[in-house]
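**Q** next comes the sequence, and after it the predicted model I'd like to discuss.
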Amino acid sequence: MLTGALAGCGGGTDDKPGKQAQTSAAAPSSATPASTAGGLPPLPASLTSQRLEWKRCKAPEGGSAPGSAWRCTTVDVPLDYAKPDGDTIGIALIRKEARDKGRRLGSMLFNFGGPGGSGVSILPRAAGSYGSLNTRYDLVGFDPRGVAASAGVRCRTDREQDSTNRKIDMTPDTAAEEAAFMKDGAAFGAGCERRSGKVLPFVGTTNAARDMDLIRAVLGDRKLTYFGMSYGTELGGTYAHLFPKNVGRTVFDAVVDPTADTVGHARNQTTGFQRALENYLKDRGQDPKAGTRRIAALLKRIDAEPLPTGTDRELNESLAITGIVLPLYSKSSWPTLTQALDEAEDGTGSMLLQLADSYNGRDEKGHYDTQNHSQRAISCADTTARPTAAEARAIVPEFAKLSPVFGPFLAWDTAGWCADWPVKGEHDTPEASAPGAGPILVVGTTGDPATPYEGARKMADELGEGVGILLTNKGEGHGAYGGSSCVTSTVDAYFLDGKVPADGKTCS
C-alpha cells in the first residue's frame, strides 16, 4: 500500500548461497521456549505454558465466517514486554490443519502486509493459493497487535473519515489547504489516543515480532516457518534479527526496503508506482511519457473541478489518485484502470471513486474498516520521523520530477501521516541483520509498484551472507507467489522439501 496510506517448524539448512539442500529436517519433537530478546525480563509461565482451545470461528466485522475446516483461538501476550507480568492482550489466531497429518511438518504463520492487515480475515480468502503448502503445514493467520480482533486501534468515525476524504486536499496548493491537511493529520492522532490510548505505545513491529515467537512456542514448533508479504517482510526481518536461532523456513515476497526511512519509502514508492504506470501505458500501446502527462493533466482538472459520480459524492484529486493506484497492484486489473481513466476523461468519476473506496476499505453503506487506523498507528510507533509541512513542501519538486502523477501526493504524505503523533517512534529504519539464521528466500518482482524490486536486494544484503537468498521475478504486480509458476514451484520446493535455490535465481 502507499507509504503512510499503505500497502514453524523444519529448520533451514546451512548451505551457502548457490547450493541446494537436498533433504528436509524432520518435524520437531518439542518447541524452543519463547523469549523476549533484547535483554527484557523473561516471560512468566502463565504465558509460555498456555494451552490453546480451538473453536469454530465467528464472522469478522463486516465479513462472513470461514468454512468448517477453520478454527480460531486467542493467545495471551504481554501488553508491555518490559513488564511481562503486567497487563495482557489477546492475539487472534485462525488455523486450517495440514491435510496429510502423517507427513505434517508443523505450522506456517502468515502475514499479508499493511501494516494493519487482518490475517484472521485474509487467510481463509487466500488459502486456495496455498493448497500445496496446506498438505503438510497447518496454515495459521493472526491479527497483529493493534489490528482488528487483537486490541485493534480505532481513531475516527465513518462520518469523520468521509469528511476528510471530501474536504482535505492531500496535495495542498495553498496555505489554507496546507493548514487543513496538517490539522487533519493531528486530529487523526488525537482520535487514536482518545479511543486506543492504552495500546497505542505498544503496537510497533518489534512487539509484534515478539508476539510471533510466543505464538510459535505455544503452537509447539521448534522453529518458526513464516510466509510474509509486503509489510510482512519487514515484520519477518525484525523477527529474524531478534530471534535468528528460531528462524525456520521463511519466505519474504514483495519486499520492503529495510534501509529506507520515511522519506526514502515515499521516494521508493514514487519510483515504483511511476514505473508500473509506464509499464501499463506501454502495454496499452501508448507512449509512457505522453500518457503520464495526460493523466497528470486530468488530475489537475479534477483538482480544480471534482467530477460527478452519480451519487452525492464527488471524485476529487486525492480520491482519483487513490483510484489509479489500486489497479496498478496487479496486471490483471489494468483493463479496469483503462475503463476508469476513459470514464474520467469523459467527465464522470464513478469507477475511480469505486476503486478508491475499495482501497480505503469503504463499503457501499459508507462503513470503513479499521486497517487504515492500525496501519498509521503501527507505522508511527515504528518510525522516529515526524516531517513538518515545510520539509514535505521542500521535497515536492524532486518527487514531482520522479512522477508528476504520484510524486506530490507521496511527498506530502510524509508530513501528514504522523503529524503531532502522541507516541514516540522507535527507530529511523528497522534492523534486519540476522547472523546465524537459516536461509530466508527473498522474492522481488521487477515491476512491483508498492515495494519496488530494489528493496529485495537490500533486504537480502541486510539479512546477511548465507541468510538472504534473492529470487528475482521478471514481471508485474505486488507479489509473485501464485502469479508466477516458477516462483510458486521454487517456494513450494523450499517450504516442503527444504530445497534452497541458488542465490540470484531469476524467474521470467
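**A** Nice, thanks for sending it over.
**Q** going forward, measure contacts between C-alpha atoms and count neighbours the same way
**A** Noted.
**Q** which parts of the stretch 401-508 of the chain are strands?
**A** Under the criterion DSSP state E, counting those that start in this stretch, the stretch 401-508 of the chain carries strands at the ranges 440-447, 468-476, 505-507.
**Q** sorry, wrong one. I was asking about the stretch 1-150 of the chain.
**A** 55-56, 70-78, 88-96, 106-111, 137-142.
**Q** tell me how far the residue positioned nearest the centre of the chain lies from Trp334.
**A** Closest to where the C-alpha atoms of the chain average out (Cα atoms, centre = their mean) is Gly113, at 2.2 Å. Relative to Trp334, Gly113 is positioned 22 Å away (Cα to Cα, to the nearest Å).
**Q** what does Glu193 give?
**A** When Cα to Cα is applied, the distance between Glu193 and Trp334 equals 39 Å.
**Q** what's the answer for Leu299, then?
**A** Distance of Leu299 to Trp334, given as Cα to Cα: 19 Å.
**Q** do Ser49 as well
**A** The span separating Ser49 from Trp334 equals 50 Å under the rule Cα to Cα.
**Q** the more surrounded of the two?
**A** Trp334 (20 against 13; other Cα atoms under 10 Å).
**Q** next helix or strand past whichever strand or helix holds the more buried one?
**A** Of the helices and strands defined by DSSP states H and E, Trp334 is found in helix 334-345. Toward the C-terminus, helix 334-345 is succeeded by helix 350-360 as the next helix or strand (DSSP H and E).
**Q** got the angle for that following helix vs helix 334-345?
**A** The directions of helix 350-360 and helix 334-345 differ by 130 degrees, with axes from the mean of the first three to the mean of the last three Cα atoms, to 10 degrees as the criterion.
**Q** got another one to weigh against that:
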Amino acid sequence: MTAAALLTLTTACSSGSTDRPAERQNQPASYPDLPDALGRQVPDWSACPTPAASQDSLATEPPGELSDGTAWECATLDAPLDYAEPTADTVELALVRARTPVPAEERLGSLFFNFGGPGGSGVATLPQASDSFEELRLGGYDLVSFDPRGVGESEGVRCLDDQARDEADQLFSGVPDTEEEWRLADEQEAEFVAACVANSGPLLPHVTTANTARDLDLMRHLLGDERLHYFGFSYGTQLGATYAHLFPDRIGRTVLDAVVDPDPDPVHQGLLDARGFQLALDHYLEACVQQADCPVGPDPAAGNRWLAELLADLEDEPLPTQYADGRRLTTALAYIGIASTLYSEGSWEYLTEALTEIRDTGTGTTLLVLADIYEGRNPTTGEYTTQSPSFTAIRCADQPGAGLTEDEVLGWEDEFRAESEVFGPYMVWSLTGCGDRWPVTDPVEPPDYDATGAAEKLLLVATTGDPATPYEGAERMRAALGGPDVAHLLSYDGEGHGAYTSSDPCVVTAVDDWLLTGELPADNTGCPN
C-alpha cells in the first residue's frame, strides 16, 4: 500500500545537469558475482517524460522542477532476472532522481525511497511527494527512487487487460454464499491467474522482495555509494528490513516509517488489518458525529451499522453512478473506496462527501472515484497502473501457497467479524492468499529480518492510529531485526498511514536529524513531545 498522496503536476522537466561526483562520469568498479555488463553499468540520466499509464494513470505532464530549478532526471539499469544465474536473462529497472545542490565534498550520498504497496511506482511518486523531502535534498542527499522489478516501467506485471478488469469488478463482488457465486468466484480466479501466466509468466517467480533488495544494492553500487541510505514507507519497510538482513555491512542511515509486521502468518496479518482499519474508522466516525449533518447516524455505533448494512445491500443491488460507461458501485469497490480514505485524516472529508451522496441521492459516484484512484484506474480513460497485479505477484512470490482453504477461511469468519463489523467479513477472504493455480508454488527464501551487526542502526517510526500497519507491528519488527541494539523505535501519537508525511514537527525534526547529522533518537522516543 503507497504512503504519498496524488498531486497535480503543472510544470515541465528539463535536463539542467551539472558535473557532479565520479559516479556520474566514470565507470564503477566491478560488482561481486555479476558480469561487468551489469556490475559496471553507467546510468544514462536524461530529462524525465510524462509517467506512463503503468506508473500513474492520471499523469498528464512530466514532473516539474524543484524549488531551486533542479530538474528531475530518469534512467534505466539492467539487473539479473535471477541472481543465481546472473549471465542469463535480465530485467530493466526504471529510476528517477533529483540532485542535491550542495558541493560535491558536502554531498551525503543518494537517499533511496520506496513508498509501499507492494506495487507502487517510485518513479511517479517521488516527484509528486518531493515537497516533504526537500530539506533532505538541500541538506546533501540526491533523492532517488525506482519502480521495483515487476512494477510500472520496470517490466510491470500484466494480467487482465483494462476492460476485463472492469468487467470482473462489475460481474460479482462481496462474499460468495451461494453455489452459483462460488462457481463464479472460482472462474474469475482461474481467468486472472491464466492471464498473469500468459502475460508475465517468466517474471513471476523472480519478483521477490529479496531480489528487489539485491536490485537496491546494485543500484547503490552503480550510483557510487559505499552504503545504502534509505527511506521506506509501509511495504517499503519490509524491503528495507530485508536489505538490512542481506547486506548488514552496507546499511547507511535508514528510516522505516509505517512498519510492516514481520509475522508471516496470514491469519495474524488479516486480523491486524481488520483491527487497524476499524480503529481508524472509529476515529473517523467519532469526528463525523460531531458535525451538524453526519451522513451515517447520530453516534459511532450507528455509523458502523449503517456502513455494514450498506456493504451487505450492495451485494444484491449495486448503486448507479454518473460514469458514462454504466459502471456501478459494488460491494468490493465500496469497500476499497471507504478504506482508501482512512489512510490519512486529511481524506476523511472525502468519505463524508461520498457517504452523503449515497444517503441523499442513492448514487455512488464519489465512492467509486475514490476506489478507482486507489486502484490506479483513470476514472475517464479506464486505464490501470500495474499496481494491483504487481501487488499479487510480489506477495505470491514471497509467500507462495501461504493461504488457507475456503473451508478454513469460513472457520475464521466470526473472529474477523468480531474485530470489525464493517471490514471483517471481507478481509477474511484475504486469507485465501495464493491458491493452487498460482504458478509459483515453493518459497525461494523464507523471510528473515535479523540484521545483527548492521553497520548503522535503523530508525523505525510507528503511528498509534495507523490503519494499515498497526503500531504493534513496529515493535515486533524491532525485535526481528535484533532489538534496540540494531533498531530504535520512534512513536507518533496520531492518525494516518505514515508519520513523517503528517508534517508533525517532532517527527520531522527527529528523522531529519538522523538522516542529515547522524543523531539517532533514543529508543522509544515519543512524538509529539
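**A** Yep, that arrived. On a predicted model such as this, the values are computed, not experimentally measured, just so you know.
**Q** one step back: which other residues reach the helix holding Trp334 of structure 1?
**A** Helix 334-345 of structure 1 has contacts (Cα atoms under 8 Å, 6 or more residues apart in numbering) with Tyr280, Leu298, Leu307, Ile324, Pro327, Leu328, Gly349, Ser350, Met351, Leu352.
**Q** aligned partner of the fourth one in structure 2?
**A** In structure 2, the position corresponding to Ile324 of structure 1 is occupied by Ile338, as judged by TM-score structural alignment.
**Q** quick one: its match from Ala371 of structure 2, how far?
**A** Separation of Ile338 of structure 2 from Ala371 of structure 2 (Cα to Cα): 8 Å.
**Q** cool, Ala213 of structure 2 as well?
**A** Taking Cα to Cα as the criterion, Ala213 of structure 2 is separated from Ala371 of structure 2 by 30 Å.
**Q** same question for Val409 of structure 2.
**A** Counting by Cα to Cα, the gap from Val409 of structure 2 to Ala371 of structure 2 is 25 Å.
**Q** between these two, which one's more packed in?
**A** Taking Val409 of structure 2 and Ala371 together and counting by other Cα under 10 Å, Ala371 has the greater number of neighbours (24 against 16).
**Q** within the helices and strands, which one has the residue nearest to that one when sequence neighbours are not counted?
**A** Counting by Cα to Cα, 6 or more residues apart in numbering, Ala371 of structure 2 lies nearest to Gly337, which is 4.0 Å off, once chain neighbours are set aside. Using DSSP H and E, Gly337 of structure 2 sits in helix 331-340.
**Q** can you tell me what part of structure 1 stretch 183-195 of structure 2 aligns to?
**A** In the comparison with structure 1, stretch 183-195 of structure 2 aligns to the range 179-191 (TM-score structural alignment).
**Q** before we move on, what about stretch 229-248 of structure 2?
**A** The alignment places stretch 229-248 of structure 2 over residues 225-244 of structure 1 (TM-score structural alignment).
**Q** ends of that stretch, what's the gap?
**A** Distance between the boundary residues of stretch 225-244 of structure 1 (Cα to Cα) amounts to 12 Å.
**Q** ok, and the closest non-adjacent residue to Met477 of structure 2?
**A** Pro262 (5.6 Å).
**Q** spit out the contact partners of the counterpart of the one you found in structure 1.
**A** Matched across to structure 1, Pro262 of structure 2 falls on Pro258, judged by TM-score structural alignment. Residues counted as contacts of Pro258 of structure 1 (Cα under 8 Å, 6+ apart) are Glu234, Thr429, Pro430, Glu431, Ala432, Gly455, Lys458, Met459, Glu462.
**Q** how about stretch 344-360 of structure 2: buried residues?
**A** Using 16 or more other Cα atoms under 10 Å as the test for burial, stretch 344-360 of structure 2 gives Ser344, Glu345, Trp348, Tyr350, Leu351, Thr352, Ala354, Leu355, Thr356, Glu357, Ile358.
**Q** map the fifth one across to structure 1 for me.
**A** What that stands for is Leu351 of structure 2. In structure 1, the residue paired with Leu351 of structure 2 is Leu337, using TM-score structural alignment.
**Q** what's the burial count for the residue mapped onto Glu134 of structure 2 from structure 1?
**A** Under the alignment (TM-score structural alignment), Glu134 of structure 2 pairs with Gly131 of structure 1. Other residues near Gly131 of structure 1 number 14, with proximity taken as other Cα under 10 Å.
**Q** about what we covered before: biggest separation within the contacts of helix 334-345 of structure 1, which pair?
**A** Every pair in those was compared (Cα to Cα); the two farthest apart turn out to be Tyr280 and Leu307, at 23.8 Å.
**Q** who's in contact with the residue lying closest to Ala22 of structure 2 once chain neighbours are set aside?
**A** Excluding its sequence neighbours, the residue lying closest to Ala22 of structure 2 (Cα to Cα, 6+ apart) is Gly224, at 7.5 Å. Taking Cα under 8 Å, 6+ apart, we find Gly224 of structure 2 in contact with Ala22, Glu23, Pro28.
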